[in-house]
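Asker: sequence and predicted structure, then a few things I'm wondering about:
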Amino acid sequence: MNPRTVLRIEGAAALAVALGGYYLSGGPLWLLLVLALAPDLSMLGYLSGPRIGSLVYNFAHTYTVPTVVGAVGYGVGEPTVILVALVWIGHIGADRLVGYGLKSPTGFNHTHLSVQRRETTVTPSESPVADATRPR
């Protein structure tokens, strides 16, 4: 299976679990609507250039940060923090589902989900088989 397809399925699963958790936690619809696109404010980092922009955007679009936020919210018994983390995870999952990925510092449209295949030919000197059979 294509890795992009796997990442999209993973995004769909994250979105479903986050929305289910939000619903089961009794989160208000207004908070979900207000926070749904909040992680995209990280695109403002691109005002400082693509290197800083990709760093800020990727920080806001990895599952690690909202997972830690949710764990802290759970640890201190703060349900609103958990709801924020669930919306954040859901946002990232939705992004992955529709094909948006982590950004490369080379440009906003270069992501880990949009890597273009290069047509390459392997010369005998680059072949792993040739390397394995070459006398040493």
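Answerer: Everything's here; your move.

Asker: could you use CA atoms for every contact and neighbour count after this?
Answerer: OK.

Asker: quick check: longest helix of this protein.
Answerer: Secondary structure of the chain read by DSSP state H shows that its longest helix is helix 3-24.

Asker: next secondary structure after that one?
Answerer: helix 29-35 (DSSP states H and E).

Asker: and that following helix, what's buried?
Answerer: The neighbour-count check on helix 29-35 (16 or more other CA atoms under 10 Å) flags 32, 35 as buried.

Asker: second one coming, line it up with the first:
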Amino acid sequence: MKKLVKIEYALLLIMLLFLYFYKYNFSWIWLVVLILVPDISAIGYLINTKIGAYTYNAVHSFIFPTIILIMFLLLNQDISFWLLIWFMHILMDRSLGYGLKYTDNFKHTNIDRMDN
């Protein structure tokens, strides 16, 4: 089941890459520069695993980018490249098994235990 979930995330990532490059014609340079920016949220782990999990999960959950996407759509605005990159980052992480973190250990995620 874990492999199926990872494949689903990977397919969604491919769909967003298609939108990014072919529908919106956004720059690959910005994608390369910004794709790992959300990982800055892991800095909370320098304090402790609980704070780290909260900061990481706040940025790696679909909640905030989805709210922003809904606001863009309600305001009749075009989707921005950084919002697509944010979604792509989350999907990339999830397809690799880096899910939302539990507070006990960075490697303990909602998808898998990374230390197995």
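Answerer: Sure, I can see it. Predicted model, so just to flag it, every value in this text is computed and none were measured.

Asker: buried ones in the longest helix of the first structure, by neighbour count?
Answerer: For helix 3-24 of the first structure, the neighbour count (16+ other CA under 10 Å) marks 4, 7-19, 21-22 as buried.

Asker: return the closest of the residues you listed with respect to residue 93 of the first structure.
Answerer: Proximity of those to residue 93 of the first structure (CA to CA) peaks at residue 11, which lies at 3.8 Å.

Asker: quick check, nearest of the buried residues of helix 3-24 of the first structure to residue 88 of the first structure?
Answerer: residue 18 (8.5 Å).

Asker: strands along the first structure, start to end?
Answerer: Using DSSP state E, the strands found in the first structure span residues 103-104, 107-111.

Asker: in TSV: these, plus mean neighbour count.
Answerer: Formatted as TSV, those follow (neighbours: other CA atoms under 10 Å):
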stretch	mean neighbour count
strand 103-104	20
strand 107-111	16
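
Asker: tabulate the ones you listed (TSV), appending distance to residue 92 of the first structure.
Answerer: Listed next are those as TSV, based on distance: least, CA to CA, whole Å:
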stretch	distance to residue 92 of the first structure
strand 103-104	13
strand 107-111	14
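
Asker: appreciated, that's everything.
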